[in-house]
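Novice: just to be clear, the model below is a prediction. Sequence and coordinates:
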Amino acid sequence: MKKFLVALMVAFLSLSAMSAVSAHPHHDDDDKMSVREQLAISKKALEKYRDIDVALDEGFKGLVPGACVPNMGIHLIKPNRVDDAKLHIKRPEILVYEPLKNGKYKLVAGEWYVPAEKTKKTPVLFDQKFQGPMANHDGSPGKHYDLHVWLFKKNPDGIFKPENKRVSCKYAK
């Protein structure tokens, strides 16, 4: 558990130190599309990350033994995504994986993240207000907003709920 907390602290500190992000989608066209269309575009863009090695090769960090959050999974963070001036439906800052019995990982969700000090209002994406501001989960100073989107594993409580009771850490190493 200590390794998990250290990994999350490093990741969130890295995110907090990056440049400002906007609390709105990147493309003006995103506002003209239905949420269903936006979700389909996002899911298609994230398909390649079903292979966790692709995510790791592209700079996502944070995969450490025991770093599984119950009812969420393992969070891989891409710190340089925060360099984007605005949120984008195709590029979440965090990918969430569920560890499987065979030692592999299943992509279950994307998570969009905004440090609270980088915005004056609650971010919105997919017509959803982000959760927060909330204290950083790793205990580091500061607060953030986040939005989980369960694109690859059905969440019986809703696609935008922060936790998914169907995600297990049973096979985390």
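Specialist: Cool, the structure landed. What you see is a predicted model; the values in this text were computed from it and never measured.
Novice: drop to CA atoms for contacts and neighbour counts, all remaining ones
Specialist: Will do.
Novice: show me where the protein has its helices.
Specialist: 2-17, 35-46, 52-57 (DSSP state H).
Novice: which strands and helices lie in contact with the strand ranked longest in the chain?
Specialist: Longest strand of the chain, by residue count under DSSP state E: strand 105-115. The helices and strands touching strand 105-115, judged by 3 or more Cα pairs under 8 Å, 6 or more residues apart in numbering; DSSP states H and E, are helix 52-57, strand 94-99, strand 143-149.
Novice: give me the angle between the longest one and helix 35-46.
Specialist: Which is strand 143-149. Relative orientation of strand 143-149 versus helix 35-46 (axes from the mean of the first three to the mean of the last three Cα atoms, to 10 degrees): 90 degrees.
Novice: give me the residue at the spatial middle of this protein.
Specialist: Glu111 (2.0 Å; Cα atoms, centre = their mean).
Novice: grab the nearest non-local neighbour of that one.
Specialist: Closest residue in space to Glu111, ignoring its immediate chain neighbours: His148 at 4.4 Å, by Cα to Cα, 6 or more residues apart in numbering.
Novice: could you do Gly103 as well?
Specialist: Closest residue in space to Gly103, ignoring its immediate chain neighbours: Tyr171 at 7.4 Å, by Cα to Cα, 6+ apart.
Novice: now render the helices of the chain as JSON lines, adding distance to Asp157.
Specialist: JSON lines is the format used below for the helices of the chain (distance: least, Cα to Cα, whole Å):
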{"stretch": "helix 2-17", "distance to Asp157": "25"}
{"stretch": "helix 35-46", "distance to Asp157": "17"}
{"stretch": "helix 52-57", "distance to Asp157": "26"}
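Novice: below is an additional structure, to be compared with the one above:
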Amino acid sequence: MKRLLVALMVAFLSLSAMSTVSAHPHHHDDDDDDYKYSVRKELASSKKALKKYRDIEVALDEGFTGLVPGACVPKMGIHLVKPSRADDAKLDIRKPEILVYEPLKDGSYKLVAAEWYVPDEKTDKTPKLFNQKFQGPMKNHDGSKGKHYDLHAWLFKKNPDGMFTPENKLVSCKFAK
């Protein structure tokens, strides 16, 4: 009888220990508060650094280019590229390679997103920012040879499909010139 009681106690304690371990994982997953806080903090830092580009003239004065007729991509907007940043694999949450604008009815442009871009030949692994893997590799959108990885972040316009989803059904090219 004593042996049965001891065996039951050992089994009970073993199960208790296992449930404690599984209830308190030692790894970080997407539901972890620290993880969420870290990504929110990075996004806030990025947004703060990019606020000056709400004025498209500031972006143009700093070397972003691509404001040409017909350049509006449906469900994305107009992409302005900073060529000096688009040739390497260096990534900085405060310095995206591309700024995305939505043309407005009054002829102005609203900053809606930022995009980070890495040429495929400049990296041997999928880049990652904001704890998100970039999409790609994919063919270059401008028709040039080569492939790239990219990551959109809808920092200045809500995307109902998610912050990092490439297209945003709320963005229109209706007023593009």
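Specialist: Received, thanks. Not measured: the values here are computed from a predicted model.
Novice: need the TM-score between these chains.
Specialist: The TM-score (TM-score structural alignment, normalised by the length of the first structure) is 0.79; 142 aligned residues with a Cα RMSD of 1.4 Å.
Novice: so what's the alignment partner in the second structure of the residue nearest to Glu111 of the first structure up against?
Specialist: Applying TM-score structural alignment, one finds that His148 of the first structure aligns to His152 in the second structure. When contacts are counted by Cα atoms under 8 Å, 6 or more residues apart in numbering, His152 of the second structure touches 113-116, 163-166.
Novice: if any of the residues you listed are buried, give me the ChimeraX selection for them.
Specialist: In ChimeraX syntax, the buried subset of the contacts of His152 of the second structure is picked out as below (16 or more other Cα atoms under 10 Å):
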select :113,114,115,116,163,164,166
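Novice: and the contacts of His152 of the second structure, which is closest to Lys105 of the second structure?
Specialist: Ala113 (18.6 Å; Cα to Cα).
Novice: counterpart of the closest one over in the first structure?
Specialist: Using TM-score structural alignment, the equivalent of Ala113 of the second structure in the first structure is Ala109.
Novice: what does Arg94 of the second structure give?
Specialist: In the first structure, the residue matched to Arg94 of the second structure (TM-score structural alignment) is Lys90.
Novice: tally of neighbours for the closest residue to that match other than its chain neighbours?
Specialist: Nearest residue to Lys90 of the first structure in three dimensions, chain neighbours excluded: Ser42, at 4.8 Å (Cα to Cα, 6+ apart). Neighbours of Ser42 of the first structure under the rule other Cα atoms under 10 Å: 20.
Novice: isn't Ser42 of the first structure up against Trp112?
Specialist: No: contact criterion Cα atoms under 8 Å: Ser42 of the first structure and Trp112 do not qualify, at 11.6 Å.
Novice: how close does Asp92 of the second structure sit to Gln132 of the second structure?
Specialist: Plainly put, Asp92 of the second structure is 14 Å away from Gln132 of the second structure if you go by Cα to Cα, to the nearest Å.
Novice: might one say that Phe130 of the first structure is in contact with Pro123?
Specialist: Yes: judged on Cα under 8 Å, Phe130 of the first structure makes contact with Pro123 at a distance of 5.6 Å.
Novice: who has more neighbours, those two?
Specialist: The neighbour comparison of Phe130 of the first structure against Pro123 (other Cα under 10 Å) goes to Pro123, with 26 against 22.
Novice: which residue lines up with the more buried one in the second structure?
Specialist: In the second structure, Pro123 of the first structure lands on Pro127 (TM-score structural alignment).
Novice: what sits against that match?
Specialist: Residues near Pro127 of the second structure by Cα under 8 Å, 6+ apart: 118, 133-134, 149.
Novice: can I get these in CSV including distance to His79 of the second structure?
Specialist: Formatted as CSV, these follow (distance: Cα to Cα, whole Å):
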residue, distance to His79 of the second structure
Val118, 15
Lys133, 21
Phe134, 17
Tyr149, 15
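Novice: return the members of these classed as buried.
Specialist: Buried, going by 16+ other Cα under 10 Å: 118, 134, 149, out of these.
Novice: which one is Leu15 of the first structure nearest to, not counting chain neighbours?
Specialist: Spatial nearest neighbour of Leu15 of the first structure, excluding adjacent residues (Cα to Cα, 6+ apart): Pro79 at 5.3 Å.
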